[in-house]
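S.K.: sequence first, then the predicted structure:
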Amino acid sequence: MSERVERRDPHATVMRELLVRYLDAWTPAVLRSHRRATYIEAGRDDFAAAALRVFGEFADRLAGHDLDVVVVRAEPLTAALQELSTPPGLALRSVKDPADLTVTGPLLAHLDVATGAVDEPAAWRLVATLAPGKAREVLLTLPPATAEEVTDHRTRLRAVGLPYAVAVELAADDGHAQLLLFATGDHKHLVTFKNELWAADEFAGIRYRDPRDPEHALVDISINPQLLPLRRALLDELARRGTCTVADLQQHTLRETMYRPADTVGVLTSAASAGAITREPPKGRLSPRTVVSPRP
């Protein structure tokens, strides 16, 4: 009789990859410009281990810095995690109550509500406590939410100083979904995160969905994703504004959708060719200064 192979969790697979990809960019940026930083992991031990492995790859840059890794858990740290915290400049500790945390300097916190690692009220209290300050960022996984609830989430994040955010549902093949919410005070970091979002494993069994897309369209993970949800969002925004520049709509794409600013040009080029919008100048490649309007 063959052994039963445990099926991997597609949500965990994609989330862990996104975390590693983003930490690969976040860590050198923080160490280059700050002497002290904090990473908080309120999730599974394998996520903490993945983060520690990333930090270990930058051991040569940790000299002269203080990188504090805080794991939120009721039990003592496992020996496996403790063995990964060897580079000088890296400190690893655990806390039972997130309310006990105090942080100075840049912060990135991964708070996993969807799997019960931390409950939602505690996660939002932690965001409200820790987000105010320079270079603070949060990555949350939450239960699926309605468009109105996502708007409320983003309002709460803006209120604590994190105006740049992306919300995207991770939908598994079996229909189970989780909401990913990343927020930062730096628009460049949001661009970086979105680039990693679309570079994740396309074969993990996860598709993306914009929770504010009225059609609830599922989109395959791809470097060149299907853009119909973005087309709907941009045409709606253009109808609301009347006239604006391509740069204006690129900012809307960045701040209000799950797509990247670069995806905007492809959508608008196609819409102009189809006669759905007008543009000025009428010919040539679209640039950030090109003015677009809805077709009368």
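M.R.: In hand now; what should we look at?

S.K.: from here on, just use CA atoms for contacts and neighbour counts.
M.R.: Fine.

S.K.: can you map out the strands along the stretch 151-296 of the chain?
M.R.: Assigned strands in the stretch 151-296 of the chain, in chain order: 164-172, 177-184, 206-209, 219-220, 244-245, 277-280, 291-294 (criterion: DSSP state E, counting those that start in this stretch).

S.K.: tell me which of those strands sits nearest to L228.
M.R.: Nearest of the strands of the stretch 151-296 of the chain to L228, taken as C-alpha to C-alpha: strand 219-220 at 9.1 Å.

S.K.: now the closest one, how far from the chain's geometric center?
M.R.: Chain-centre distance of strand 219-220: 17 Å, with C-alpha atoms, centre = their mean, to the nearest Å.

S.K.: ok, stretch 97-104 next?
M.R.: 22 Å.

S.K.: contacting residues around that stretch?
M.R.: For stretch 97-104, contacts defined as C-alpha atoms under 8 Å, 6 or more residues apart in numbering pick out R36, A37, T38, V72, R73, A74, V95, A122, R125, L126, L130.

S.K.: swap in stretch 68-88?
M.R.: With C-alpha under 8 Å, 6+ apart, stretch 68-88 has contacts from 36-43, 45, 48-49, 52-53, 56, 59, 62-63, 90-98.

S.K.: how far away is the closest residue to E256 other than its chain neighbours from A183?
M.R.: Nearest non-adjacent residue to E256, counting by C-alpha to C-alpha, 6 or more residues apart in numbering: V166, 7.0 Å away. Distance of V166 to A183, computed by C-alpha to C-alpha, to the nearest Å: 7 Å.

S.K.: try this one side by side with the last:
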Amino acid sequence: MRGRRLRYNRNVSERGRRPGQHAIVERDVLVRYLDAWTAKAVRSHRGGTYVECGGFAADALRVFGEFADRLDGHHLELVIAGSAAPEGAPEGLSVRVVAEPRAAETTGPTLAHLDGPEAWPLLGFFACGEGHEVVVTAPMPDADYRDALGAAACSTAVELVGDDGKARLLAFATADSRHLAMFKSELWAVDEFAGIRYRDPRDPEGALVDISLTPQLLPLRRALLGELRRSGPRTVAELQRFTLLETIYRPEDAIGAVTSAVAAGDVTREPEKGRLASRTVVGLA
């Protein structure tokens, strides 16, 4: 991990426009994840391609600019679909403009950002392939979007709910569970200035959760209890895997949720004492 993480600069990125609450959080998550993704790409001999199909090309250039001294010889490329390339590309970054997203043929590791309702038909196109992953920012769809997310082995979706109750969907799809965990780390690390709260589409109670590095875990606790009712006793490692793949939370959040469930007498653990370890078995009380 890089010693200094890129911080989203609203004064620069928002010059001349006043984006809404949702756009601020979407951009912050995307910038943070692209920063982490690029750090991995410049350490790999395979390099990578970032495909921008929304309005964040200028933000992407600022991220790549943070790596200007490390881009040369790393085969890093920015592909912009449907709009002109902004100025300011750092030396060592290849920039290509295509008329529409499907013309962005790529090889090797690829991260794509799709924006708007037209993102869902394109998700499978970009998500299929070794090392391919997609971030989607879109209005809440009328139809079920989960089939589209199923094109990738690992995915998550979170509703961004504003002060006025209006929601947009932020989704991520990848074949690599480690990258899903990395995305969720950035999801919970964004600034809280925008007045947005998260809601898990799979939470039957639709609880709103403040964005925080230490989030409210009650929705996760309910989800883990439901999983134990369905499947029987599980190890902590299995519950962490469930948390990663089936909720908006991070694997490490499962420890706190299980700890509170044990304290409340909702679950038992074996062994009964000591630190919760990956092999600790948890079951309903």
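M.R.: It's in. Keep in mind that this is a model prediction, so the values were computed, not measured.

S.K.: so what number do they get for TM-score?
M.R.: The TM-score (TM-score structural alignment, normalised by the length of structure 2) is 0.89; 270 aligned residues with a C-alpha RMSD of 1.8 Å.

S.K.: if we can go back for a sec, among the contacts of stretch 97-104 of structure 1, which ones are buried?
M.R.: Among these, those classed as buried by 16 or more other C-alpha atoms under 10 Å are R36, A37, T38, V72, R73, V95, L126, L130.

S.K.: in helices only, show me these.
M.R.: Those of those mapping onto helices are L126, L130, per DSSP state H.

S.K.: export the buried ones among the contacts of stretch 97-104 of structure 1 to TSV and tack on distance to G275 of structure 1?
M.R.: Shown next, in TSV, are these (distance: C-alpha to C-alpha, whole Å):
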residue	distance to G275 of structure 1
R36	53
A37	50
T38	50
V72	54
R73	56
V95	58
L126	48
L130	48
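
S.K.: which members of the buried ones among the contacts of stretch 97-104 of structure 1 are the farthest-apart pair?
M.R.: Across those (C-alpha to C-alpha), the longest gap, 22.9 Å, separates R36 and R73.

S.K.: what angle separates the lengthiest helix in structure 1 from strand 164-172?
M.R.: When structure 1 is parsed with DSSP H, its longest helix is helix 10-33. Counting by axes from the mean of the first three to the mean of the last three C-alpha atoms, to 10 degrees, helix 10-33 of structure 1 lies at 150 degrees to strand 164-172.

S.K.: need the contact partners of helix 10-33 of structure 1.
M.R.: Contact with helix 10-33 of structure 1 is made by 37, 47, 50-51, 54-55, 58, 61-62, 65, 106, 170, 172, 178, 192-193, 196-197, 200-201, 204-206, as judged by C-alpha under 8 Å, 6+ apart.

S.K.: mean offset of that helix relative to structure 2 (after superposition)
M.R.: Taking mean C-alpha distance after the TM-score superposition for structure 1, the mean distance separating helix 10-33 of structure 1 from the aligned residues in structure 2 is 1.1 Å.

S.K.: which residues are in contact with both of V166 and A183 of structure 1?
M.R.: Joint contacts of V166 of structure 1 and A183 (C-alpha under 8 Å, 6+ apart) are L190.

S.K.: neighbours of the alignment partner in structure 2 of the residue nearest to E256 of structure 1, how many?
M.R.: In structure 2, the residue matched to V166 of structure 1 (TM-score structural alignment) is T156. Using other C-alpha atoms under 10 Å, T156 of structure 2 has 23 other residues around it.

S.K.: does L90 of structure 1 touch A63 like I think?
M.R.: No. L90 of structure 1 is not in contact with A63 according to C-alpha atoms under 8 Å; the separation is 9.1 Å.

S.K.: so for these two, which sits in the more crowded spot?
M.R.: L90 (21 against 14).

S.K.: look up how far V72 of structure 1 lies from that one.
M.R.: Distance of L90 of structure 1 to V72 of structure 1, computed by C-alpha to C-alpha: 17 Å.

S.K.: cool, E41 of structure 1 as well?
M.R.: According to C-alpha to C-alpha, E41 of structure 1 and V72 of structure 1 sit 6 Å apart.

S.K.: of all the strands of the stretch 151-296 of structure 1, which lies closest to M258 of structure 1?
M.R.: strand 164-172 (5.8 Å).

S.K.: the closest one vs structure 2, average distance?
M.R.: Its aligned residues in structure 2 lie a mean 0.8 Å from strand 164-172 of structure 1 after superposition (mean C-alpha distance after the TM-score superposition for structure 1).

S.K.: what does that strand contact?
M.R.: So strand 164-172 of structure 1 is contacted by 10-11, 144, 150, 154, 158, 177-187, 190, 205-211, 218, 255-258 (C-alpha under 8 Å, 6+ apart).

S.K.: give me that answer again for 7 Å
M.R.: 10-11, 144, 154, 177-187, 190, 205-211, 255-258 (C-alpha atoms under 7 Å, 6 or more residues apart in numbering).
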